[in-house]
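Trainee: Model the following, please.
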Amino acid sequence: MRGSATPVGKREIARAFKLSGSDDRERLKALLRDLEADGAVERGRNKRVAPPQALPEVAVLEITGIDADGEPQARPLTWTGEGTPPRIFLLPERKGLPAVGVGDKVLAKLSRINDRLYEARTLRRIEGAEGRVLGVYRPAAEGGRIIPTDRRASTEFLVLPANRGEAEPDDLVLADVLPAGRMGLPQARVVERFGSMADPRAISLIAIHAHGLPTAFAPAALREAELAAVPPLTGRTDLRAVPLVTIDGSDARDFDDAVWAEPDGDPANPGGWHLLVAIADVAYYVRPGSALDRAACERGNSVYFPDRVVPMLPEALSNGLCSLRPGEDRACLGFHLWIDARGSLIRHRIVRGLMRSAARLTYEQVQAVRDGRPDDATGPLLDTVIAPLYGAFACLWQARQRRGTLDLDLPERKVRLDGRGRVADIGVRQRLDSHRLIEEFMIAANVAAAESLETLAMPGLYRIHDQPSPAKLEALRSFLAGIGQPFAKGQVIRPEHFTRLLERTAGTSDSHLVSEVVLRTQAQAEYAPGNIGHFGLALTRYAHFTSPIRRYADLIVHRALIRAHSLGVGGLDDAAMAKLEEIGEHISKTERRAAAAERDAVDRFTAAFLADRVGCTFSGRISGVSRFGLFVRLDESGADGLVPASTLPDDRYEHDEAAHTLVGQRHGRTFRLGGAVTVTLVEADPITGSTLLVLHREGQADPTLQIGHSGGDHPGGPDSGRRKRRRGR
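Mentor: From the prediction side, this is the model:
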């Protein structure tokens, strides 16, 4: 029986041992009953028997992954045996059956190779499978419960003892939802545990697994990264004597861009500047079609959490050879940029070089020396490096103002953790001139990259941002008319029209409201091989070039430039060139996935921070209005919480979607997007990241009370070329 590839019946056993006659068959029947009673075999369908824990001949399987040879692997949807279930390999699909992917469920016929290995052939695919749930396991009288981490989940899940796996109380677990019965809670079976929710790191783990972020690199990719080395100078421009510096946040984990500037000595360009923006040469290490390339493309970008990074590239590159550490030789791709006194880019030249960073500086350090407070690191660099950078920045800033770039400059939450990984405080991330300096240098380099691709007719990926749709513009005009604010009509809309509106309402009671509505009017930026320009930045051509460590789009642009300018190895290959549309769509999706995961993690860290302050009162503004309640953003922490409509002052409220209001039909109370309000914290749940609020009693009597959820994608901030920790803007 143990040697048989499939469960066997009496007929197969009798044939194997050449048994005949009724006496032999009766003795065999009795023997099988004894073996079954002793637990040595189990009886399945069709009265066939097999060793304990053997799988049935036909079973429902879930596809769990693809092995190195491209063969799908699966596991039984239900498993009651001890330990982990046997490994199952799916045989190639028969003609006419749809291909299966990870997460699909199939009805399959199994063939047993040995106790721990099976082959299976798909009979049919099962549609409408229940899927999985991520949650926290808690003991209960009937076994256990899973409390889902998704705040939209409407129920808990029952876990019977046989389906508990290795889960311990308060563990974060992943579970398969089992076919529903007619009575009681739906059931689930734990398939993986990620550790205790008491560990502060569990918060970002929820976001990672809830959004399906890849976290493990294939061994081949890790090997390629470990074997990489700094290239020789041969064929490269020697930039090691240029005092390039990196300027990043104090919490930055990688440094992939460096800058330098000097006055332009050309008499034909009075008051102009010569800039150099040098970027880590990731394309030299990550070649098209390599294991590293496949991993980077799958991820699309790095994802940044308060306590960790899920990188696009292994640490040997992202924090090693591609990080522009001071005093160390690093391969780079850079643009020499020449701007005039008005900040216009008049020409540029690309080089593939070898550089050596003169210093690793922080935004705060650079701002302090600019304000007259140098330290040991910045003092010696003030006249030769930092002052010229600010001189060039002043010209670039003039050009930005002239273009009428849309800059909503919305506050961004910054979560600071203590030594144990717990939230110490949550505040608003500082916005300094040193931030703007680097952003303008990055924008100039990105424009040069796009111009270079376009001039040489080289296919690549552009960062495009469409103008608002006519429907959204009409809704905006209608809304603004209701608050006495006219908006341009009958003309081509430009970013400067929004800028004038924001300037006109700045400092008024409607300023927050107008900013929120303008934000929601904007289209979402994305990646595409076809250039339509960047509306928010008021630029006709723009490509992401400055962050190839953490954005696959930038790596594609690097490869395109290398091929276009014949700069050596690592250029864009024909296979990728033929799939640029598909690649652009994929990395646009991974960017949105990363933004959602980062936002969810910050929400949960914020809820954990507020959990001890239930009952406290906070000031805030209405950041969203819906028929089921109000979203309020707290001034102190930036946390978004829900005020359910059922808790509002007694009235019958109607939601005016166009006006972003809830209006009481009997007493006329109006709750409007952007309005100020005082609220009391009722609940803060780190598991789901949800925060529940009620209006403070003193505010309920005010019939003019206005309350305000930001949404959308800020068109300017994310496309500065610097999105290490500022993805949500």
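
Trainee: hey, let's count contacts and neighbours off CA atoms from now on
Mentor: Noted.

Trainee: for stretch 518-529, how far is the first residue from the last?
Mentor: End-to-end distance for stretch 518-529: 28 Å, by C-alpha to C-alpha, to the nearest Å.

Trainee: To compare with the earlier structure, here is another sequence to fold:
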Amino acid sequence: MKDEIFKERKDMIEDLIVRNEFYVPMKTKEIAILLNVPKSERPVLQEILDCLVSEGKIGITKKGKYIKAENVALIGTFTMTSKGFGFVTIEDREDDIFIKSSDTLNAFHMDRVKLVITKEKKADKHAEGKIVGIVEHGITSLVGTFQKGKGFGFVVPDNGKISVDIFIPKEYCMGAVDGSKVVCKIHNYGKPGKSPEGRITEIIGHINDPGTDIMSVIRGYDLPLEFPDDVIKELRKIPEKVDEKDKAGRVDLRNLTTVTIDGEDAKDLDDAITLSKEGDIYKLGVHIADVSHYVTENSPLDKEAIKRGTSVYLVDRVIPMLPHQLSNGICSLNQGEDRLALSCLMDIDSKGNVVDHRICETLINVDRRMSYTSVKKIIIDKDEEESKKYADLVDMFFLMEECANLLRNKRFSRGSIDFDFPESKIELDDKGHPVKIAPYERTTANKIIEDFMLIANETVAEDFFWQELPFLYRTHENPDPEKMMKLSTFINNFGYSIRLGDEIHPKEIQKLLSKIEGSQEEILISRLALRSMKKARYTTECIGHFGLAAKYYCHFTSPIRRYPDLQIHRIIKENLHGGINKKRIDHYNQILPEIALSTSNTERRADEAERDTDKIKMCEYMAEHIGEIYEGVISGVTSWGIYVELPNTIEGMVSVNNMHGYYEFDENHYEMVECVTNKTYKLGQKVEVVTISTDKLQKTIDFKFLEDCYEDEIKR
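Mentor: Presented below is the predicted three-dimensional model:
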């Protein structure tokens, strides 16, 4: 009887909603009166209303009043997973909203969607929602592998988050064969039980052809390779050498001993250093290529630069933000060439404080193009041959080390955090095949340049903050309190603690990293601490940089390869040339929020593309090392497997399906525990593994624990 009443009343309310006659907001009692529901049936009515809320058909306010679903609908971006469920990210909301596969409304990966909350967040569980509308499709084309059928084909997307294949009618296959890597344009996004449909617009090459793998990533992330015609046309107007008229009115620093210090292969040299000492004061000059002199606002070069946002450093190539004629030519601070620069000249005392500074347009000429390797040989290795080769600069390099140490100690004393995880250096042969993978060496020379760039970025940011002018800042917000509490609880198991208040101070993280240095649990806790941090981004508000423990921070030092640096150079120069009037202030206030958002997005795109190409080459490399034994460290523990990182920075996974016994994931302790023997695998633990397979398409490497391999041998 109750089921019949439930269905009848639910159908009645749903009919009112469809006819737009569900007059709300109302509380349960008011709805009961409207629908003439007797008191005996009101518990059933409450169940119906709860059910309609969970289905996203109506909403509920904080005061308990029921309203139309569209009145509480939120707008966000849907991220699909390979299993069909997903998450919606909403701007200005801390947590993502979980969407069950049955509640996606067939939304596609990266769609802008309208959704309603069906369950609020509780403890560690995400809030849950239901998608009630699709605002805009975020992906209109994708890259994948073509699979030929009889009279049709399918494209299996490279992006593992897209859980559906794209159906390709015969007339739209463009002659693709099995294994072709293709670009596919989607023209129908499908519906439940029916695949999306598309047409092939480009055949990149066969999956086994050299270069196809990297080009697939480039096309997949829509990274622009060629510069458009209007940009090429504009380049013809740019001189190869600095015009004499452009030198006028600048501070001439060509008499100062000036060096660049970069990697051996670097061609876009956008920062140079001068350093001397007068009494107890270090005179540090950080000179940055004046790119904005040649790339003017709203020019074709500028529009293309903001579209790209950043240079992308893939394993086999660089996709530059600016054409090489600029980035390697007139804007590169090449040895022996007069160059236009924007300089931050700082006076630094013996405690590492910037006691005075000046930001100005300058003219410089680099005396020596140095490499990190050479400077390290001089400072650390005390290499006689190298020291003799650069005899006139040796004293300055030791002065650089002295000054950088002061700056670094000052930064660390206020709580700056240094997560020193190794980056990968992948060497390829002339066919693009990986021949060596190892950690990238971060030398003393690298750190010196980092310290000088950091202090210049801080100094410029503070200057413009106090001038109260529109600006772009590099922001790293405080960690999420819940994640910090979780980290605090976990490290207590090892006898460590962090002091948590309303806001955690970066010094607490730094102290923790100092305490664990050299311990068995160092890698484990360092990784967890890093995962508790938020991602840095660009903002128009100066809200500080948590990781650097800096109140003021911006990106000033790389305008050749980062658009935010180029943008603030324009503001700085305009301010130097008589100030910024109200009209220009309004202009910058209007454009900067969008620039902050778009450059944060293009930075993420570049990071993901770089990671993907690294993973592809790591898979290719490990495919030649099947059956080999490695010692590694557990870098991640999940319910589906254990990630292991090798000393050469390659990471693979031991699937639970390849582990002997029945293991359960202990989320609170980041451990995998065998239910019978209590054998435990945990983050940071050293293990021996065997490479068993690789998959370049999925970008995965599969390991198996060596001891399980031995057991298999014994059983055989």
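
Trainee: Map Leu28 of structure 1 onto structure 2.
Mentor: Alignment note (TM-score structural alignment): Leu28 of structure 1 has no counterpart in structure 2.

Trainee: Leu28 of structure 1 and Arg15 of structure 1, how far apart?
Mentor: 12 Å.

Trainee: Tell me which of those two has more neighbours.
Mentor: More neighbours surround Leu28 than the other of Leu28 of structure 1 and Arg15, with 16 against 10 (other C-alpha atoms under 10 Å).

Trainee: tell me the SS of that one?
Mentor: Of the three states, Leu28 of structure 1 takes helix under DSSP: H, G, I helix; E, B strand; the rest coil.

Trainee: now swap in Arg193 of structure 1 and tell me
Mentor: Using three-state DSSP, the structure places Arg193 of structure 1 in strand.

Trainee: need the contact list for it.
Mentor: For Arg193 of structure 1, the contacting residues are Glu166, Ala167, Asp171, Leu172, Val173, Leu174, by C-alpha atoms under 8 Å, 6 or more residues apart in numbering.

Trainee: of those residues, which stay in contact in structure 2?
Mentor: Among the contacts of Arg193 of structure 1, the contacts conserved in structure 2 (both residues aligned by TM-score structural alignment, their matches' C-alpha atoms under 8 Å) are Ala167, Asp171, Leu172, Val173, Leu174.

Trainee: For the fourth one, which non-adjacent residue is spatially closest?
Mentor: Leaving aside its chain neighbours, Val173 of structure 1 sits nearest to Arg193 (4.3 Å; criterion: C-alpha to C-alpha, 6 or more residues apart in numbering).

Trainee: Alignment lookup: that neighbour to structure 2.
Mentor: Under the alignment (TM-score structural alignment), Arg193 of structure 1 pairs with Ile203 of structure 2.

Trainee: Now do the same for Asp230 of structure 2: its match in structure 1.
Mentor: So, by TM-score structural alignment, Asp230 of structure 2 is matched to Ala220.

Trainee: List the residues that contact that match.
Mentor: Ala291, Leu292.

Trainee: re the thing from before, quick one: buried ones out of the contacts of Arg193 of structure 1?
Mentor: With burial judged by 16 or more other C-alpha atoms under 10 Å, the buried subset of the contacts of Arg193 of structure 1 is Ala167, Asp171, Leu172, Val173, Leu174.

Trainee: Okay, and Val673 of structure 2 sits in which element?
Mentor: strand 671-674 (DSSP states H and E).

Trainee: in structure 1, what residues pair with that strand?
Mentor: Counting by TM-score structural alignment, strand 671-674 of structure 2 pairs with residues 661-664 of structure 1.

Trainee: Can you report how many residues lie near Arg132 of structure 1?
Mentor: 16.

Trainee: my guess is it contacts Val173, does it?
Mentor: No - if you go by C-alpha atoms under 8 Å, Arg132 of structure 1 and Val173 don't touch, sitting 10.4 Å apart.

Trainee: how near is the spatially most central residue of structure 2 to Val312 of structure 2?
Mentor: Centroid-nearest residue in structure 2: Arg604, 3.8 Å away (criterion: C-alpha atoms, centre = their mean). Per C-alpha to C-alpha, Arg604 of structure 2 is found 11 Å from Val312 of structure 2.

Trainee: top helix in structure 1 by residue count?
Mentor: helix 580-610 (DSSP state H).

Trainee: Relative to structure 2, what is the average displacement of it?
Mentor: For helix 580-610 of structure 1, the mean deviation from structure 2 after alignment is 1.1 Å (mean C-alpha distance after the TM-score superposition for structure 1).

Trainee: what span of structure 2 lines up against that helix?
Mentor: With TM-score structural alignment applied, helix 580-610 of structure 1 matches the range 592-622 in structure 2.

Trainee: Could you report the distance from the aligned partner of Val303 of structure 1 in structure 2 to Arg605 of structure 2?
Mentor: Taking TM-score structural alignment, the alignment pairs Val303 of structure 1 with Val312 from structure 2. The gap separating Val312 of structure 2 from Arg605 of structure 2 is 9 Å, by C-alpha to C-alpha.

Trainee: One more: Gly190 of structure 2?
Mentor: Counting by C-alpha to C-alpha, the separation of Gly190 of structure 2 from Arg605 of structure 2 is 27 Å.

Trainee: Fine by me, thanks again.
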